[in-house]
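Q: My questions are about this predicted structure, shown below with the sequence.
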Amino acid sequence: MTVEVRVTEDLAACLALRRTVFIEEQGVPEADEVDDLDGEAVHLLAFVDGVPMGSARLLRSGETGKIGRVCVLASARGSGLGVALMEKALAVLAADPALRRAKLGAQTHALGFYERLGFVAEGPEYLDAGIPHRDMVRPLR
């Protein structure tokens, strides 16, 4: 199995993956999933043997790099693809000297996954698209 994660301009592929995971699998309303931030984001695609299986988007706000819309198709979960996707996201953000920390909104069932990558939960639990989340942060350096 060959895993590759790269920055992409292929927004259609990212949106297709997000539709499968968030809208179809998790029941997130399309109006909550698709927003007008995609145009300013850096998008990542994660491939298994050349087939897109995961994506994420990166946004910048001051000294914070926001990692969002992280998704991996069910058939690729547990394969290490999510870790590779997050490592690439962190590397892209860390390459920007103006950014000091990474932040994300984690679905509460995935807190352990992000903790293993060095993220720490902060603030209270909240609902996003009807799904419990917590904000998580970690330094980039």
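A: Structure received.

Q: can we go C-alpha only for contacts and neighbour counts from here?
A: Will do.

Q: I'd like to know which elements whichever strand in the chain runs longest is packed against.
A: Scanning the chain for the strand with the most residues, using DSSP state E, yields strand 51-61. Helices and strands touching strand 51-61, by 3 or more CA pairs under 8 Å, 6 or more residues apart in numbering; DSSP states H and E, are helix 11-18, strand 42-48, strand 64-72, helix 81-94.

Q: What are the buried residues along that strand?
A: By 16 or more other CA atoms under 10 Å, the buried positions in strand 51-61 come out as 52-60.

Q: cool, stretch 108-125 as well?
A: Under 16+ other CA under 10 Å, the buried positions of stretch 108-125 are 108, 111, 114, 119-121, 125.

Q: okay, now the one to match up with it:
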Amino acid sequence: MRTVDELLQAFAIRSAVFMAEQVCPYHEEFDGNDLAGCHLVASVENEPVATLRLRWFASFGKVERVCILPAARGKHLERVLLAHAFELASRKGFRLMTGQIQARLWPMWQKTIHCTLRDNRPSFAFSDFEYLEIDIPIPSHPKSISPLSDPYLLIRPEGSWDATGILEESVERSEERRAAA
């Protein structure tokens, strides 16, 4: 997600699902972590219909706020979003993702992705739902990013590591200016 418009799309979907459908209070849904997270949005015919948020910690990533508008459910959009999320995590070098899922959705999660319930952790509750913790192993990526990666790769926009970035293009401008001086 790179624009305010894309962030607003994620917020609109979450508002419709969590606030309207599940009656989650505003301050619980928008918990202060949105500007620190990475948001993915899935669209059908140019309409945003599903979203999730990712946050990154020292040795793992966390999948949060996965939701799909009611009219778009049953189309396996959660699989598409999660596949993109796990590709992103793998490329960043993460080998583990975690999630806190509504307990009632555990059967869907275990059919959708390879994940396990976190051992010896009781369920817990917030916003009127019971939650479970899951672990999601992430395979290593052949092109994972490291501190030794190309310096231009490290300054490219999030998720666009294989495309030339705007700052690389500035090198040519700087060379032209030096040549003209």
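A: Perfect, I can see it now. Nothing here was measured: the structure is a model prediction, and the numbers come from that model.

Q: between the helices and strands packed on strand 51-61 of structure 1, which gets nearest to Ala129 of structure 1?
A: strand 64-72 (12.4 Å; CA to CA).

Q: Can you give the contact residues for that closest one?
A: Here strand 64-72 of structure 1 makes contact (CA atoms under 8 Å, 6 or more residues apart in numbering) with 17-18, 21-22, 53-60, 81-82, 89, 93, 99-105.

Q: Trp106 of structure 2 corresponds to which position in structure 1?
A: Here Trp106 of structure 2 is matched to Leu111 in structure 1, going by TM-score structural alignment.

Q: Confirm that that match sits in a strand.
A: No. Assigned with DSSP: H, G, I helix; E, B strand; the rest coil, Leu111 of structure 1 falls outside any strand and is helix.

Q: any idea how far it is from Val72 of structure 1?
A: Relative to Val72 of structure 1, Leu111 of structure 1 is positioned 16 Å away (criterion: CA to CA, to the nearest Å).

Q: just Val3 of structure 1 next, same as before
A: Applying CA to CA to Val3 of structure 1 and Val72 of structure 1 gives a distance of 13 Å.

Q: From the centroid of structure 1, which residue is nearest?
A: Val70 (2.4 Å; CA atoms, centre = their mean).

Q: In structure 2, what sits opposite it in the alignment?
A: Matched across to structure 2, Val70 of structure 1 falls on Val66, judged by TM-score structural alignment.

Q: buried sites along stretch 28-36 of structure 2?
A: Neighbour-count burial for stretch 28-36 of structure 2 flags Glu29 (criterion: 16+ other CA under 10 Å).

Q: counterpart of it in structure 1, which residues?
A: Here stretch 28-36 of structure 2 aligns to structure 1 at residues 32-40, judged by TM-score structural alignment.

Q: what about the matching stretch, start to end distance?
A: End-to-end distance for stretch 32-40 of structure 1: 17 Å, by CA to CA.

Q: quick one: what's aligned to Asp128 of structure 1 in structure 2?
A: Alignment of Asp128 of structure 1 against structure 2 is given by TM-score structural alignment, with Phe126 as its counterpart.
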